[in-house]
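**Q** Prediction below, plus the sequence it came from.
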Amino acid sequence: MNKNKENENTDMVQKQTMYIAVLVSITLGFMIGAAYTSFKLADQGSMAQQMPNMSQPVQSVNSQNMSAETGAKILTLEEFLKKNPDNADAWTELGNLFYDSNRFSDSIEAYEKSLALVPGNPNILTDMGVMYRKNKQPEKAVESFDQAIAADTAFEIARFNKGVVLMHDMNDFVGGIQAWEELVKVNPMAAAPNGELVSSLVEKMKQHE
């Protein structure tokens, strides 16, 4: 009886090790992949044209010092938003700058204000989910990814990221695999940031269930 229990525990450890090995290989890609979804004001319309030009370094800031430049841009946008609090694009760009600065709570707050003005943007919802994850709020991250998926059922990055958070942060391997299976239904050729097909990752994990 004890021998069977020991074998069962060994199998569980091996399965967990397999899952962790797969996730470690793609977790960095999770962050990079989500970062690419960030809303860029250069692609926006008339509201973006009302905003200060953020593409050029602010005067008196060394262009080689990116952290100082980002800080100056943040200050410029914050001043702009005091006079234009209903500019959703500006809140989004502020959230992006906080995102790039790893100011998790500030980024979430800015994204929430943008979404309050213009709800349902899957790009912003996905980036906000990444910030929730970095802020050690995985449940809120999954909630954001679910909202992104509801807004656009074909939005692949939200589905992929949801699977990573469920497995890596919440130890919900069954739920994570299901999230990836849903992604494969949307796009059978969907690939992880390391280039491996998600369908292949799912098969590897299911073999160790």
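**A** Alright, I've got the coordinates. Numbering: from 1, shown residues only.
**Q** Every contact and neighbour count from this point should use C-alpha atoms.
**A** Will do.
**Q** Check which helices and strands the longest helix anywhere in the chain is in contact with.
**A** Secondary structure of the chain per DSSP state H: the longest helix is helix 2-35. Using 3 or more CA pairs under 8 Å, 6 or more residues apart in numbering; DSSP states H and E, the elements in contact with helix 2-35 are helix 122-134, helix 156-164, helix 198-207.
**Q** Geometric centre of the protein: which residue is closest?
**A** In the chain, the residue lying closest to the centroid (CA atoms, centre = their mean) is residue 130, at 3.2 Å.
**Q** Next one for the comparison:
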Amino acid sequence: MKQVIYNLLLTVLLPFLLFGCSRNDTNTKASADAEGSGAATEAKAPYYPGLIQEYESLLVQDPKNLAAIIALGNAYYDSGQWEQAVGVYERALALDPRNADVRSDRGTAYRNMGLPDKAIAEYRATLKYEPGHQGARYHLGVVYAYDKKDYAEAIHVWEDLLRIAPNHPQSESMRSCIVTFRKVVKKDDEK
């Protein structure tokens, strides 16, 4: 009986705790780069040793438990294990291909793995399913700006985001970058 209650808590309550905060805007290399530091930040979500093993063992019992799959992917993501996170998110997307949060997190994991084209594709897929997804739009601009050096596209993406979310947590940073990138684009156009 204790095991049943324990599994219920893992599958029902813990994902709510894990999903309560969006990792996309706070604790990734993308956010650090967009802030201009260029250094990756440590994951701010708490990482509990053994959590990954708990989810893996739960999935042995119920391999299609979507909440547990996503939570496992998030645990890998939060601990900086990008390749493992991508693999687990793939399992989640096989069950729920329209899950915008999983797609966006997978995009950020790709970016942190040094795969900007895959990140862009994932953010675009996220926006296809959820056009107002702020995290995907923000990080799409980050990839264009800092990985692809496509400042015109970064400006376009961030201006769209600022239209739908003028008070986005990164709005000041985006506005500052837009001003700077416009100067760069203008100089490139003058050449």
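**A** Yep, that arrived. Keep in mind it's a predicted model, so treat the numbers as computed, not measured.
**Q** would you turn the helices and strands packed on helix 2-35 of structure 1 into TSV with distance to residue 85 of structure 1?
**A** Below are the helices and strands packed on helix 2-35 of structure 1 laid out as TSV (distance: least, CA to CA, whole Å):
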stretch	distance to residue 85 of structure 1
helix 122-134	18
helix 156-164	28
helix 198-207	41
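**Q** Tell me how many other residues surround residue 141 of structure 2.
**A** For residue 141 of structure 2, the neighbour count with other CA atoms under 10 Å is 28.
**Q** Tell me the residue in structure 1 aligned with it.
**A** Alignment note (TM-score structural alignment): residue 141 of structure 2 maps to residue 163 of structure 1.
**Q** and residue 153 of structure 1, helix, strand or coil?
**A** coil (DSSP: H, G, I helix; E, B strand; the rest coil).
**Q** Aligned counterpart of it in structure 2, please.
**A** With TM-score structural alignment as the criterion, residue 153 of structure 1 matches residue 131.
**Q** and the aligned partner of residue 97 of structure 1 in structure 2, what does it touch?
**A** Matched by TM-score structural alignment, residue 97 of structure 1 corresponds to residue 75 in structure 2. By CA atoms under 8 Å, 6 or more residues apart in numbering, the residues touching residue 75 of structure 2 are 47, 51-52, 85.
**Q** go with 10 Å
**A** Residue 75 of structure 2 is in contact with 18, 45-49, 51-52, 55, 69, 81, 84-85, counting by CA atoms under 10 Å, 6 or more residues apart in numbering.
**Q** From the residues you listed, list just the buried residues.
**A** 18, 45, 52, 55, 69, 81, 84-85 (16 or more other CA atoms under 10 Å).
**Q** What is the neighbour count of residue 48 of structure 1?
**A** 18.
**Q** just checking, it touches residue 84?
**A** No: if you go by CA atoms under 10 Å, residue 48 of structure 1 and residue 84 don't touch, sitting 11.8 Å apart.
**Q** So for the two, which residues contact both of them?
**A** Counting by CA under 10 Å, 6+ apart, the shared contacts of residue 48 of structure 1 and residue 84 are residue 90.
**Q** still on that earlier bit, of the helices and strands packed on helix 2-35 of structure 1, which approaches residue 10 of structure 1 most closely?
**A** helix 198-207 (15.8 Å; CA to CA).
**Q** after superposition, how close is the closest one to structure 2?
**A** Here the mean offset of helix 198-207 of structure 1 against structure 2 after fitting is 2.8 Å, by mean CA distance after the TM-score superposition for structure 1.
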